[in-house]
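# quick check, what structure comes out for this input:
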Amino acid sequence: MTNICNNLFFDAEAPILYEVDAHIVGSSPATRRMKQMLTAVSPSDAPVMLSGDTGSGKERAATAIHHASGRKGQLVAVNCAAIPGELLESELFGYEKGAFTGADERRVGLIEMADGGTLFLDEIGDMPLALQSKLLRVLESREIQRVGGREHIAVDFRLVTATHRRLTEAVADGKFRADLFYRINVLPVPVPPLGDRLDEIPELIDRMLRDHSEQNTHANLPHFAMDAIERLQAHSWPGNIRELRNVVDRAIVMFPGRMLHAAEVDNFLLLSETDGAPNGKAPGAGIAVGDQDAVLKLLQEKGAIDIRMILRDMEIGMIDGALQVCEGNVTGAAQALGLQRTTLIEKIKKYGIKKP
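Next comes the predicted model:
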């Protein structure tokens, strides 16, 4: 009887587990635990809170929950930290024509767009207190009012939130409502940092390259040799999976079709944890002073080095990486890169870089 029950349980969960596996790469103990929790919570309508370091893959986990839940509506993702507080309310609730200056027509809000689907509120800890109380009313009543409107609109959505903050401390400090915290923290799921999943780096790189190839069918992708993988696994990854994605993106741009070894990883791909430069060198240096082996290797492979192209590609990679880390915030990216904001804007336009 036990075996029969176990088989029935497995069969019932199989489609859910398939959806989770389709979105979450890896088989380390930390990732397996996360997948088990995602598989367990996905069928429910109860709120899920994803916690983990910035860049650890919380949005991908939210995507897995949505697709495994079977909900027919869309997944609507909102980064509460990326939208100014005074605009976040109108983005979430929508507004009626004439509600405020510039409201020339009715606009449906993101909560209403998530009706029948999943609303993912990333960085919920950055939501202003006044808006927290309004969100709590929506969760209790399952109704919204557009800004400037009187109509009560019924909404049916699954709420998934994410944060890298310790919300219990924010509650204690009066920066986050305790009643909202208990309302959204029904099913907590921790998302492990990349430092706990180092064995998965080859799988993650393979998935990233495959995703890029599907979007760019004629792309000439790089290849990572074993010593390059070992070098990546020795890195501390303060930026987690987002940082690894930036490394892969730089490799795609700078070394199309090339076999990459540890030297290329050190000199061109990894950013220093202290100054944002490759391997701790001056930005754009690429190859350390006196590193004759790296220079000879490039000369043997290419016959000549186009240093202007190398510096350009590195600058593009660094700007793109800073924008990713700062989630599209140009001011933050400029500070991280040591540039004036106007200078960074000019470079973004010059290189045609798309903000995330």
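# for the rest of this, base every contact and every neighbour count on C-alpha atoms.
Fine.
# now the helices for the stretch 251-356 of the chain?
Under the criterion DSSP state H, counting those that start in this stretch, the stretch 251-356 of the chain contains helices at 262-264, 292-302, 307-325, 330-337, 341-351.
# what angle do the helix or strand harbouring R242 and helix 307-325 make?
Element membership for R242, per DSSP states H and E: helix 240-254. Here helix 240-254 runs at 160 degrees with respect to helix 307-325, directions being taken by axes from the mean of the first three to the mean of the last three CA atoms, to 10 degrees.
# what's helix 240-254 in contact with?
53-57, 193-195, 205, 208-209, 220-222, 237, 269-270, 310, 313-314, 317, 320-321, 324-325 (CA atoms under 8 Å, 6 or more residues apart in numbering).
# show me what the longest helix seen in the chain is packed up against.
Ranked by residue count, the top helix of the chain under DSSP state H comes out as helix 2-23. Counting by 3 or more CA pairs under 8 Å, 6 or more residues apart in numbering; DSSP states H and E, the packing neighbours recorded for helix 2-23 are helix 29-41, helix 58-69.
# deepest-packed of those, please.
Neighbour counts (mean count of other CA atoms under 10 Å) averaged over each of these peak at helix 58-69, with a mean of 23.
# contacts for it next, please.
Under the contact criterion CA under 8 Å, 6+ apart, helix 58-69 has outside partners 15-17, 19-20, 22-24, 38-39, 41-44, 50-52, 75, 117-118, 120, 122, 160, 162, 191.
# please provide the structure for the following sequence as well, for comparison with the first:
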Amino acid sequence: MDAENILKHILVVDDEENMRHMLSVLLTGEGYLVETAVDGMEAVRLLKDKIFDFVLCDIRMPKMDGLAFLKAAESVEHGATVIMMSAFGSVDTALEAMKQGAYDFISKPFKTDEVVLVLKKAEERERLRRENIRLKRKIAELEKKSGFGAMIGKSKAMQEVFTLAEKVAEHPTTVLITGESGTGKELVAAGIHTKSGRVDEPFIAVNCGSVPENLLESEFFGYVRGAFTGADRDKKGLFEEADQGTLFLDEIAELPLSLQVKLLRVLQEQEIRPVGSAQRKKIDVRILAATARDISEEVQQGRFREDLFYRLNVINIQVPPLRNRSEDIPVLCDYFVKKFTKSLNRPDIEGLSHAALQQLLVHAWPGNVRELENVLERAVILTEGPHILPENLPENIQGSRADNVVDFLVGISSIKEGRRMVEERLIRQALEATQGNKSQAAQILEISYPSLLSKIKDYRVSGP
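Just a heads-up that it's a prediction; the model follows:
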């Protein structure tokens, strides 16, 4: 649904019935959804209960005038743009109203097109304000390296992920992102949004497993006042908040079957019905979903609807685990060390020692990139010298793929034989850590590529 066609909700506050009637007719004809209040007190009550885009408020009113209303409205998180009007206007009154938060001021009597013009200007101002907020968020995300173009990965596996994500970004296609926990599925989703035509609209991420089941429907679709105990005002759900933008559903396999049915209907019909409402609302939201589970297995076990799976799995992007792309570890380490030396105010740390990097390269990384990030944050805190050493790493990483050397060489008296056994074992470990990448293995072992090939042949070492 085009954002321009969504009705703007406006509250007209004036003690004169004729003025309220005239403005209601005028603004309804201009495509606004209009409600009225006779004074500031009633207006504040309405702001607490409903969502308005604009408030058109008179200054001179009984009980609570316009300036008092502006002050009282500060305690209500209404988000509306307020425009004041008065037949007793002066420059001082206008300045005072704008100082208290009003966007503009109209003097009575006014021509009808004046009111419309001020509202259109306010709409444009609000659009620019939202765009500015989104751009600031986008810049902040890029600075954190969480945008797609800024994701780190030079391995072939990650380059394939980037290429596919780039291709699907410009289309409204639903994408299912799969991969182990900690691999960066949300970063891929955020990157797709950034590269899409929806970049200036909201990107909203929700972990489906973190929302209590009894609150899922109201969180997703919103609710109207009185829908249930405690619903004292209308509230937008995640789909409506993400209208025109992207909604990222992380851990989609955690959704109960009852909500899977409703999600399928939203995907098919592009409309939602808030809890407690008889009216449906059209929405335009791109859905990106992710899961760490084998969702096809979930379908076979009856825990996930097959029709929803096919609806979501138009394009599947599989993010590889860190252990399958060890060539990305050095660049990731470089980025995280720079990040934490800056955020933790440790400019004295220059980087990782070669020995520490070797330990990181051969670790299995069950927690993937998230685990690596946590390990390096800890290391930056504990390091005392200019370089991060193996002893600054967690114990489980210090001993990665390494058996006790003394036990390993028990019964060996020949230095030549012992050296051969150690070399063969180290080569096997390096090849296993790099998934058979001999060039990367040579770097880990600190020997030349031809020398490694020669030793592999001599020791008859096969692939991992």
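# re earlier: residues in the second structure aligned with the helix holding R242 of the first structure?
Following TM-score structural alignment, the partner segment of helix 240-254 of the first structure in the second structure covers residues 368-382.
# quick one: buried residues of that stretch?
Taking 16 or more other CA atoms under 10 Å as the neighbour-count basis, stretch 368-382 of the second structure is seen to contain the buried residues N368, V369, E371, L372, E373, V375, L376, E377, A379, V380.
# can you pull out the strands in the second structure?
Across the second structure, reading from the start of the chain, the strands by DSSP state E fall at 8-13, 32-37, 54-58, 81-86, 104-107, 175-178, 203-207, 246-250, 271-272, 281-282, 286-291, 315-318, 351-352, 387-388.
# TSV for those strands, including distance to E123 of the second structure and mean neighbour count?
As requested, the strands of the second structure are arranged in TSV below (distance: least, CA to CA, whole Å; neighbours: other CA atoms under 10 Å):
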stretch	distance to E123 of the second structure	mean neighbour count
strand 8-13	9	22
strand 32-37	12	19
strand 54-58	9	26
strand 81-86	9	22
strand 104-107	12	20
strand 175-178	33	25
strand 203-207	21	18
strand 246-250	22	25
strand 271-272	25	20
strand 281-282	21	14
strand 286-291	24	24
strand 315-318	37	18
strand 351-352	50	20
strand 387-388	54	22
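# okay, these in CSV with distance to Q429 of the second structure next?
Formatted as CSV, the strands of the second structure follow (distance: least, CA to CA, whole Å):
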stretch, distance to Q429 of the second structure
strand 8-13, 64
strand 32-37, 69
strand 54-58, 66
strand 81-86, 64
strand 104-107, 71
strand 175-178, 28
strand 203-207, 37
strand 246-250, 35
strand 271-272, 54
strand 281-282, 57
strand 286-291, 31
strand 315-318, 26
strand 351-352, 21
strand 387-388, 23
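# so for F309 of the second structure, which of these sits nearest?
Counting by CA to CA, F309 of the second structure lies closest to strand 175-178 out of the strands of the second structure; the figure is 9.0 Å.
# where in the first structure does that closest one fall?
Counting by TM-score structural alignment, strand 175-178 of the second structure falls onto residues 48-51 of the first structure.
# same thing with stretch 441-455 of the second structure?
Across the first structure, nothing matches stretch 441-455 of the second structure (TM-score structural alignment).
# cool, and stretch 123-143 of the second structure?
Taking TM-score structural alignment, stretch 123-143 of the second structure hits no residues over in the first structure.
# buried stuff in that stretch?
When neighbours are counted by 16+ other CA under 10 Å, the buried residues of stretch 123-143 of the second structure are found to be E123, E131, R134, K138, E141, L142.
# can I get those in TSV including distance to I388 of the second structure?
Compiled in TSV, these are given as follows (distance: CA to CA, whole Å):
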residue	distance to I388 of the second structure
E123	54
E131	42
R134	37
K138	32
E141	27
L142	27
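# farthest pair in those?
Put simply, by CA to CA the two of those set farthest apart are E123 and L142, 28.4 Å from each other.
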